[in-house]
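Participant: following is a predicted model, sequence given first.
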Amino acid sequence: MSKSGLDFKVGDAVVYPAHGVGKVIAVETQEIAGMALEVYVITFDHEKMTLRVPTKKAVSAGLRSLAGETVVTKALTTLKGRARIKRTMWSRRAQEYEAKINSGDLVSIAEVVRDLHRADNQPEQSYSERQLYESALDRMAREVAAIERIDREAAVALLNKSLIKPAAAAA
């Protein structure tokens, strides 16, 4: 077990807040500035990126295991809730949404998806709204897909089913 309290092994799926779901491909010791430093080597296939996170800094960097069943259930329940859109300027709300997406917290990401989701009968989204919505939906879908062991498209379908239910119930 590393001193951080986290003990990921090669092959473990992990979540890094700013990049979403990745896979630990190695735990290496590298020499940096004359000091030996143990790092998790994590790949993110969808971004074609490799990240090295010092094992001692993993917790403070926000690295975590995939969400548990209770968190996923809470996130899906959040999607079914009513959108909460503040009457503040879009630039301020966009910053808040971006912060929630990059927090890596599945329930916070679900709030962004819920708040920015547009049903077919609703007005068109602006470009920036659509970008944030798709970013949040993608981040959430990748984690749900990894947890449920399904592909991303099946996860998106599952999330969309949760989003559409309240509209059908209200009609």
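Facilitator: Received it, and whenever you're ready, just let me know what you need. A quick note: this is a predicted structure, and the numbers were derived from the prediction, not measured. Residues are numbered from 1 along each chain as shown.
Participant: going by C-alpha atoms from here, please, whenever you check contacts or count neighbours.
Facilitator: Noted.
Participant: who touches the host helix or strand of Val72?
Facilitator: Per DSSP states H and E: Val72 is located in helix 69-80. Residues outside helix 69-80 that contact it (C-alpha atoms under 8 Å, 6 or more residues apart in numbering) are 106-108, 110-111, 113-114, 144, 159, 162-166.
Participant: so for whatever helix or strand comes next after that helix, what gets flagged as buried?
Facilitator: Following helix 69-80 in sequence order, the next helix or strand is helix 90-103 (DSSP H and E). Using 16 or more other C-alpha atoms under 10 Å as the test for burial, helix 90-103 gives 97-98, 100-103.
Participant: mind putting the residues you listed into CSV with distance to Met35?
Facilitator: As requested, these are exported to CSV (distance: C-alpha to C-alpha, whole Å):
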residue, distance to Met35
Tyr97, 39
Glu98, 35
Lys100, 35
Ile101, 34
Asn102, 30
Ser103, 30
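Participant: from those, which is closest to Lys86?
Facilitator: Nearest to Lys86 among the buried residues of helix 90-103, counting by C-alpha to C-alpha, is Tyr97 at 11.5 Å.
Participant: next up, a structure to set beside the first:
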Amino acid sequence: MFQKGDKVAYPHHGAGIIEAIKEKRVFSEKKKYYVLKFTEGQLMISIPIDNCDELGLRSIINKRQASKVLKVLSDKSKKEIIDYTERFKINSDKLSTGNIHSVAEVLRDLNTGEKISTREKRQFSKAKKILISELVYIYKKTEEEMDKKVDKMLN
């Protein structure tokens, strides 16, 4: 179980902090919720504690793990050529897992230097936002600094 102040990662929004643990009544049943505040803007969401594992809530990674994730970005190994529809689905599945290594793979694989579709540009932006939000907490840097570091690793 997480505590107030813990830094966590949530698949669809990136990294945030548990601001509170609150009890809410839903359909005459009391449930406990984590209240998460994310690095980007003023976004706050509540996640039922009972379902947090199913929803992919996890602790943020450590520096050693982050170093491995950043190496994924610079791995220029030959990628299998697949069509847009299949590639989009594969990347969507990777983003929804909450696995930060998979998020880094999406960034790397979409950073081909070739033209990509508007939908893939959105995927790229989402993956980058999720990765940077976690790196900000790990390295105690600003979003701008981590954005530059990610760009450097990609190129």
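Facilitator: Here it is on my side, so go on. Everything numeric here is computed off the predicted structure, so don't read it as measured data.
Participant: re earlier: can you tell me which of the contacts of helix 69-80 of the first structure are in helices?
Facilitator: 106-108, 110-111, 113-114, 144, 159, 162-166 (DSSP state H).
Participant: what subset of those is buried?
Facilitator: Here, 16+ other C-alpha under 10 Å leaves 106-108, 110-111, 113-114, 144, 159, 162-164 buried among these.
Participant: so which helix or strand takes in the most centrally placed residue in the first structure?
Facilitator: In the first structure, the residue lying closest to the centroid (C-alpha atoms, centre = their mean) is Arg139, at 4.0 Å. Using DSSP H and E, Arg139 of the first structure falls within helix 127-148.
Participant: what stretch of the second structure does that helix fall on?
Facilitator: Here helix 127-148 of the first structure aligns to the second structure at residues 118-139, judged by TM-score structural alignment.
Participant: take the ones in helices among the contacts of helix 69-80 of the first structure and lay them out in CSV including distance to Glu38 of the first structure.
Facilitator: Output for these, formatted as CSV (distance: C-alpha to C-alpha, whole Å):
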residue, distance to Glu38 of the first structure
Leu106, 28
Val107, 31
Ser108, 31
Ala110, 33
Glu111, 35
Val113, 36
Arg114, 39
Val144, 29
Leu159, 37
Ser162, 41
Leu163, 42
Ile164, 46
Lys165, 47
Pro166, 48
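Participant: please identify which of those is nearest to Val24 of the first structure.
Facilitator: Among those, Val144 lies closest to Val24 of the first structure (C-alpha to C-alpha), at 17.8 Å.
Participant: of the buried ones among the ones in helices among the contacts of helix 69-80 of the first structure, just say which sits nearest to Leu37 of the first structure.
Facilitator: Checking these against Leu37 of the first structure by C-alpha to C-alpha gives Leu106 as the nearest, at 30.1 Å.
Participant: what's that closest one aligned with over in the second structure?
Facilitator: Using TM-score structural alignment, the equivalent of Leu106 of the first structure in the second structure is Ile100.
Participant: need the contact list for its match.
Facilitator: By C-alpha under 8 Å, 6+ apart, the residues touching Ile100 of the second structure are 69, 131.
Participant: that older thread, how distant is the match of helix 127-148 of the first structure from the center of its chain?
Facilitator: 6 Å (C-alpha atoms, centre = their mean, to the nearest Å).
Participant: with the first structure overlaid, how far apart is it on average?
Facilitator: Once the two are superposed, stretch 118-139 of the second structure sits an average of 1.4 Å from its aligned residues in the first structure (mean C-alpha distance after the TM-score superposition for the first structure).
Participant: could you do stretch 84-95 of the second structure as well?
Facilitator: Its aligned residues in the first structure lie a mean 1.1 Å from stretch 84-95 of the second structure after superposition (mean C-alpha distance after the TM-score superposition for the first structure).
Participant: what's the counterpart of Arg64 of the first structure in the second structure?
Facilitator: Alignment note (TM-score structural alignment): Arg64 of the first structure maps to Arg58 of the second structure.
Participant: my guess is its match meets Ala9, correct?
Facilitator: Yes. Taking C-alpha atoms under 8 Å as the definition, Arg58 of the second structure is a contact partner of Ala9 at 5.4 Å.
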